[in-house]
Structure formats: structure tokens, C-alpha cells
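Peer 1: Here is a sequence with its predicted model. Questions after.
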Amino acid sequence: MITKDIKKRFPILNQQVNGHPLVYLDSGATSQKPDVVIEAVKRYYENDNSNVHRGVHTLGNRATDEYEGARQKVADFINASSVQEVIFTRGTTTSINTVAQSYGRANVSEGDEIVITMMEHHSNIIPWQQLAKETGATLKYIDLEDDGTLSLDKVEETITEKTKIVSVMYVSNVLGTKNPIKEIAEIAHRHGAVMVIDGAQAAPHLKVDVQDLDCDFFAFSGHKMCAPTGIGVLYGKKALLEDMEPVEFGGEMIDFVGLYESTWKELPWKFEGGTPIIAGAIGLGAAIDFLQEIGLDNIDRHEKHLAAYAMEKMSEIDGLTIYGPADPDLRAGIVTFNLDGVHPHDVATVLDMNGIAVRAGHHCAQPLMKRLGATATARASFYVYNTEEDVDRLADGLRIAKEYFSDVIH
């Protein structure tokens, strides 16, 4: 069970914003960092700061042990079959681009198909748009149901024998929808396609087992799961990664360099050119320890409860539209909404003046906004440190915003 005391583990939350205690409801954009993660990064810089792999001195060895220890924690966290399947990147965007540029360019040709959905984040749209343009492949979209879910019948209709790549987000960053990823992977594999999962909104909140999902690639970011910014992960099945070429070249990823030819290190290092994000990886390892101590199942239950509570409270406000599945079992801890006649940026500004942080805009999902018939929305996203009291503050803030703009309009 997650208690209110957990908020004390996050130093940044102990402050006032615009004269009010901070209520942080923007974890979908980036999560706050607990004391243990801050301390782990600080400890590395104070005691062990050195480059990894290259040196034989004590600091170098300690830094390498911590960096590679973090990789083992990631492998265990997602149940990868080997640490060789865990590539450290700058984040989900870099991870998906790596798959598109390395696997995609080698395996997708004119006449082939790439399949994604209408709910994808721009980071899981643009790399595939570019790949389609480069190769002459066709980019196809699986449409949504009116409640913001995916129909497996439509998945079956869209994926064909020409499909080479299927790339779908596990959890929507706008709708909160939890997609049937395992079933989609099975359909993709039945047609000979590889399955790429954008796990940015899933890894921080749900127990992930890449072997059970049978995905070929899984991408996620550390900063959304209590870790520092600038660190992320690309998981890939070992056989696929071994056949792929690196997309960045230089130091650290090489085995032998001659005047005209070079060879690469073995996995996972051939994909990690240059000095890696050492402190970020160590911070990610500490974040994983923290989340596993709480329990991912407990986190999922907590957020599902908060989302259901928020939808109940917000539904009492006339003129407020909530997007995404009405069934709390089908969504994660994200509630996206609009107030009639009020731009979401204005809503977010009034909330901020009351110490409540939410996100407003198109959420890097412009095709989805068009599908929803909205130019922008406001979004509250919950995490381990949020409480029912935070939701109550949100509902009160929305009433203030509605009353304020009602007075302004009239």
C-alpha cells in the first residue's frame, strides 16, 4: 500500500508555488526525483566520477561497476534474457530512432508497410514517416474506437503480409489507454513483422516483462520513472541487435580501428558510441531500486484509484469533457480534459496560480488531437507521490477557473 508519507521522499514537493503548497500533476511529462536518486547521482560525482570501461585505475573501475550494475538492474526490471539486450540511450525518442535508422533501413523496402496507431506520440510517428519517405514504404494507421481504445479487429485488418514493422505505445500519454500490446505483438509476428513498443508511459507505472510480451524492441525513458533526465533504454532481442549496424560511430563502441576499416565491440556497447550517460544510468539504477521497493503492482493500483477518483470528481463539473476510456481498468493514471469555452493554456495558468501543475497543449500528439476534434487539451497525470487530496485541489482549481472565465466572458 502506498501512503502519504512517500511524498516526503521527494524534496522538490516540499515547497509553495504562488503562495500555495505544490500539487504536481505533470508526471506524464517528467516525474520528480526521490532522495535516493538524488543521493546516488551526488555520490557518484563526489566519490567515483570517472569515465567507464577505458581506465584501470580505482575510480574508473568503481564507475564501470556502477554503470554496468545499473544495466543489470534494467535487465532484471524488464525481464530481459541478457544484459546484452539492454542499450543505454538518451531516452525513448533516441531508442525509437535507433530502431528506425538501423533495423528499418536494412529491412524495409519499397512496397513494404509500417503500421502505427492514431494515438502515437510524435516520437513514434516522425521516425517512421522519415523511414517511409526514404524507402518508399507505406505508413499505415490503426484508427481508434470512440472511447479511445484499440480494436483488435482493426489491428487484424491493418496488418498484412506486407507489414514489416508494427510500432505501438503501451500506454497513451493523452488518453491514458492501456493497449493490448501482447495481442498486437502476436498478430504482428503472425504476419512476419517485428513489434516495437513505446514504453515511455508504461515502464514507470506497470510491471513490464519483455519476454512475456514477446516484443522485439521496447523503448523507455528514465526521467518519467524517477531517474535523471537524459537517460533511456532500448531493449532489443539479441539476435536482432547482433544483425543491426550502429547509428553512431566513434569512441567506446569500437573494437579495432584501421586507416580504412573498423570493427565494432560486441553487444551492448556497439550501440553506445562516445562517453556514456554514466551518472544518468546510475540514477536510473537507484530509481529502479526505489520503484521495486514500492512494487509496480502497488503503483498501478494507486494510480488507477486516483484516476477513477479524479474522473468522479471532475464529472461533477458542468462543461468539462474527459477524453479516453471511462473504465478505470482500461486506463493508467492520466486524465485529459477540456473546459468548454476556455483554452487549456488558460485553465493551466489558473491552476498554476493555485499551486497546481498540469500540462496543456497538444502533448506531442497532433494527429490524435485532430482525431479528437480538439486543438489542445489539459492533462493531469498521477504518480506515487499523489493523493486524493491532490485530486480535490485539482477539482477545486477547475471550479475556480470555470468561475473566473465565466465572469470574464459574460
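Peer 2: Received it, and whenever you're ready, just let me know what you need.
Peer 1: For the rest of this, base every contact and every neighbour count on C-alpha atoms.
Peer 2: Will do.
Peer 1: Which strand or helix spans residue 321?
Peer 2: strand 320-323 (DSSP states H and E).
Peer 1: Which elements pack onto that strand?
Peer 2: strand 334-339 (3 or more CA pairs under 8 Å, 6 or more residues apart in numbering; DSSP states H and E).
Peer 1: and the angle from the next helix-or-strand element following the strand it packs on to strand 334-339?
Peer 2: The first helix or strand that comes after strand 334-339 along the chain, using DSSP H and E, is helix 344-353. Per axes from the mean of the first three to the mean of the last three CA atoms, to 10 degrees, the angle that helix 344-353 makes with strand 334-339 is 110 degrees.
Peer 1: in helix 344-353, what's buried?
Peer 2: The neighbour-count check on helix 344-353 (16 or more other CA atoms under 10 Å) flags 344, 345, 347, 348, 349, 350, 351, 352 as buried.
Peer 1: quick one: the third one and residue 361, what's the gap?
Peer 2: For residue 347, the distance to residue 361 (CA to CA, to the nearest Å) stands at 11 Å.
Peer 1: Touching both of those two, which residues are there?
Peer 2: residue 378 (CA atoms under 8 Å, 6 or more residues apart in numbering).
Peer 1: List the contacts of the residue nearest to residue 356 when sequence neighbours are not counted.
Peer 2: Nearest residue to residue 356, sequence neighbours excluded (CA to CA, 6 or more residues apart in numbering): residue 23, at 4.7 Å. Contact partners of residue 23, counting by CA under 8 Å, 6+ apart, are 13, 355, 356, 357, 386, 390, 393.
Peer 1: Pasting the second one now:
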Amino acid sequence: MNIKDVREQFPILHQQVNGHDLVYLDSAATSQKPRVVIDAMNEYYRSYNSNVHRGVHTLGTRATDAYEGAREKVRAFIRASSVQEIIFTRGTTTALNTVAISYARANLKEGDEIVITHMEHHANIIPWQQAAKATGATLKYIPLQEDGTLSLEDVKQTITHQTKIVAVTHVSNVLGTINPIKEIAKIAHDHGAIIVVDGAQSTPHMQIDVQDLDCDFFAFSGHKMCGPTGIGVLYGKKDLLNNMEPAEFGGEMIDFVDLYDSTWKELPWKFEAGTPIIAGAVGLGKAIDFLNDIGMEEVSRYEHQLATYALERFKELDGATVYGPQHRAGLVTFNLDDVHPHDASTVLDTEGVAIRAGHHCAQPLMKWLGVSATARASFYLYNTEEEIDLLIAALRKTKEYFTNVF
């Protein structure tokens, strides 16, 4: 991978912020978009903007072909067995809520268990809290090891024959922990439970094979993988999806409507009520083309190189606490002694360095870490080791600033 050629594809990176060249280290929140994605969405609106699945005119046919073509690209990208298993949603949050509403509330009862972890994003906690309240099920947490990883022994001890759903993130958006999904799935299935995977932080950065992982549901967002905002995917095994009722009702998802009853379309359309996110699907499909051209193995290799380099550089920074395991995805979450992460982020912004600060939609994990907030630098295929050097230099300036001021 030629990093210079890759960076040339991202127009937004070629600007100055506060008099400095932009160093964008917040891709775990949202990635930047290559020119081909922007152009593909513009072309849709310029040349064949139309609704899908409805009209038989030329524009409608072109739009439908592009929309369903994007679905096939998603299927191949995550190696699902059928396009019927690919549901377009507004994002990971909507996808997880769909499972919690359409599957969990219909299948759980009092005495059943939902098992999750302390490292989950709020989008993979709150839907299960609500499902438990609605059904009388019990919510249980797999404990974390000291370095923020999961022990398979703890997984085995937490999951019981009363467990019906295991919901776990593939990659932690705070710790960078890469969870052993395939092994957890086997334990869940051995106890008769299904597994729901939050793939928001893994799909952009590594090759996903949902059949090999043997997950029952898998959710991710387009905007973290070079695609547009407002588009995401729920993968579900066909047998499970066929036996679920939709979470939303209206146009597009119906087969026949009578005065007092209605029937639904077949998969995947019964879960896509209303006018779908057509331009978003077009953009996501082009983002997948872009990532495939580079190769996901190469993306993963390069980001591992960046994460390893960043961890080594952080060791040189006095007064910095880094959270998470040594082997991790491409992000570093940290705090500086006596500097609030919001203050650190603000000072870094004056140097043109964009990072995330706050609780990262993971307040239970912040409590487990014993902090109220952290700072996070996250990397993607367009970042460089030189940008990490600029981050470290800016953090040194931040420490000096607060030492001198206070």
C-alpha cells in the first residue's frame, strides 16, 4: 500500500486547521471519505436519482440496480451466504435495536439471561437493558481481565443454559481489545444461545467472515469504513430473520395490505420499511470497492503497524496512562496526569490534531477504568507514523502548557 497515493484520495485531509496541516486521528468516531465515494453519491443525485423497487422507468431501474448491487457487495465483503441476510439500516445502533426489538422481545421470558460485557458501546447495552425490562429477563456481564480483555474461562462461567442471547463487541472502541468472537459463539451455541456481534469497530479494519465466526447477527456502520453517514447493515442468519417480525411498518416492506391485516415481503425487504437510504447504499458499495482495491489484509497489517508504533511512542511520554491490551486494534486511549481529556483535546486542536475526548459512549467501561473520561487517538489506512509523531509532540506541548499555567 502506497500511503501517499491513499492519502491523495481523501480531499478533506489536504487542509490546514488553526494554521497547521490537519492530523485527523478520530476515525473510530467516523472515517473520512475518498473521492470515489463522494463522486458516486453525487453521480446518483445528478444522473439517476429515483426511488427503488417501485417504478419501471429507466431512472428507477438504474437506482434499483445500484441499490441492490450495493447489497451484493456487502454480502461478499462480510462473506454472508445470501443477500437475503443483508438488511440495510441507518447504522449499527439501528441494527442492534432491530435485534433487541424483533428477536429478543419475542423470544425472551422471565428467568432467561442476556449476557454482555463491560466494554460495550451504549448501543450494545441500552437495547438489552430495555429488552430485559420488557420481558423479565436478567442482564449479566462477563468480567474483564486487568488489561481489558476477556477470559474464555470467564465467558464459560457467565454463560449458562438460561442464557438466550450473548451480545458482544468485536473490537472495543475504547480499549482496542479484539474479542475472540468465534470461540465465544461456540460457547453460546453449546448452551443454546444466539450471539449478536457489534462489528462497528472491526468491519472497517479487518477481513470479516460471518460464516466462519458463526455469529447469528452482526451489525456495522458505513461511515466508519470510508462510506457515508446514515447507512449501516444488519446481517442475520436467514432462519432467524425469517422467523422475526419487522420492527418498523409501512411502505416498501409489505406484500399485501387489507383493511384489518397485512402480509410482509420476503427477506431482506420486510425489514426495510419506507424509502431506503439509496444514496447511502451507493456510497457504501463504492467504499467497499475502494477497500477491496487496497485489500483488507493490507489495511489490517498497516493499522497494526501504526498501533504498535504509537504504543512505543507513548512509552516516551511522561505522565501518560494508556488503557487496554498490548495487542489491539488501531487506536490508543489515554489520559495525561492532571489534564482533563477535554482540555487536552482542545489544546491539540490548536495544533491541528483532531482526537476524541469524553466517555466514548461507554460509561460503564469508564467506571470500570476508574475515570470519568479519556482521550483517544484512532488510526486508519490514511494515517502515518509522522502524524503519530506530531500527536506526541502536541501532547508534550499540552503538558508544558498546563504545567506553566497551573
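Peer 2: Yep, that arrived. As the structure is a prediction and not an experimental result, all values here were calculated from the model.
Peer 1: Can you pull the TM-score for these?
Peer 2: Here the TM-score for the pair of chains, by TM-score structural alignment, normalised by the length of structure 2, is 0.99; 406 aligned residues with a CA RMSD of 0.5 Å.
Peer 1: still on that earlier bit, now, which of the buried residues of helix 344-353 of structure 1 sits nearest residue 65 of structure 1?
Peer 2: residue 352 (42.6 Å; CA to CA).
Peer 1: how close does the closest one get to residue 342 of structure 1?
Peer 2: Distance, residue 352 of structure 1 to residue 342 of structure 1, by CA to CA: 15 Å.
Peer 1: ditto for residue 373 of structure 1
Peer 2: Taking CA to CA, one finds residue 373 of structure 1 at 15 Å from residue 342 of structure 1.
Peer 1: more neighbours, those two?
Peer 2: Taking other CA atoms under 10 Å, residue 373 of structure 1 and residue 342 do not tie; residue 342 has more neighbours (14 against 9).
Peer 1: ok, the aligned partner of that one in structure 2 - contacts?
Peer 2: In structure 2, residue 342 of structure 1 lines up with residue 339, judged by TM-score structural alignment. By CA under 8 Å, 6+ apart, the residues touching residue 339 of structure 2 are 399, 402.
Peer 1: Same check on residue 353 of structure 2?
Peer 2: 22, 23, 24, 25, 390, 391, 394.
Peer 1: repeat for residue 29 of structure 1
Peer 2: By CA under 8 Å, 6+ apart, the contact list for residue 29 of structure 1 reads 224, 359.
Peer 1: That one in helix, strand or coil?
Peer 2: coil (DSSP: H, G, I helix; E, B strand; the rest coil).
Peer 1: could you measure residue 259 of structure 1 against residue 162 of structure 1, distance?
Peer 2: In terms of CA to CA, residue 259 of structure 1 sits 41 Å off from residue 162 of structure 1.
Peer 1: out of the two, which sits in the busier spot?
Peer 2: residue 162 (16 against 5).
Peer 1: The more buried one and residue 112 touch, don't they?
Peer 2: Yes. At 5.1 Å, residue 162 of structure 1 counts as touching residue 112 under the criterion of CA atoms under 8 Å.
Peer 1: which residues in the stretch 51-200 of structure 1 form strands?
Peer 2: Counting by DSSP state E, counting those that start in this stretch, the stretch 51-200 of structure 1 has strands at residues 86-89, 113-117, 138-142, 163-169, 194-198.
Peer 1: Out of those strands, the one nearest residue 264 of structure 1 is which?
Peer 2: strand 86-89 (14.6 Å).
Peer 1: Run through who's touching the closest one.
Peer 2: 71, 74-75, 80, 95, 230-236, 268-269, 271-272, 276-277, 281.
Peer 1: Is there a quick PyMOL command that grabs whichever of those residues are buried?
Peer 2: Selecting only the buried entries of the contacts of strand 86-89 of structure 1 in PyMOL, with 16+ other CA under 10 Å as the criterion:
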select buried, resi 71+74+75+80+95+230+231+232+233+234+235+236+268+269+271+272+276+277+281
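Peer 1: In strands only, show me the contacts of strand 86-89 of structure 1.
Peer 2: 232, 233, 234, 235, 236 (DSSP state E).
Peer 1: I'd like those laid out as a markdown table, including distance to residue 120 of structure 1.
Peer 2: Listed next are those as a markdown table, based on distance: CA to CA, whole Å:
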| residue | distance to residue 120 of structure 1 |
| --- | --- |
| 232 | 19 |
| 233 | 19 |
| 234 | 18 |
| 235 | 19 |
| 236 | 20 |
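Peer 1: Out of those residues, the closest to residue 307 of structure 1 would be?
Peer 2: For those, the nearest to residue 307 of structure 1 is residue 232 (26.4 Å; CA to CA).
Peer 1: so what corresponds to the closest one in structure 2?
Peer 2: That one, residue 232 of structure 1, aligns with residue 232 by TM-score structural alignment.
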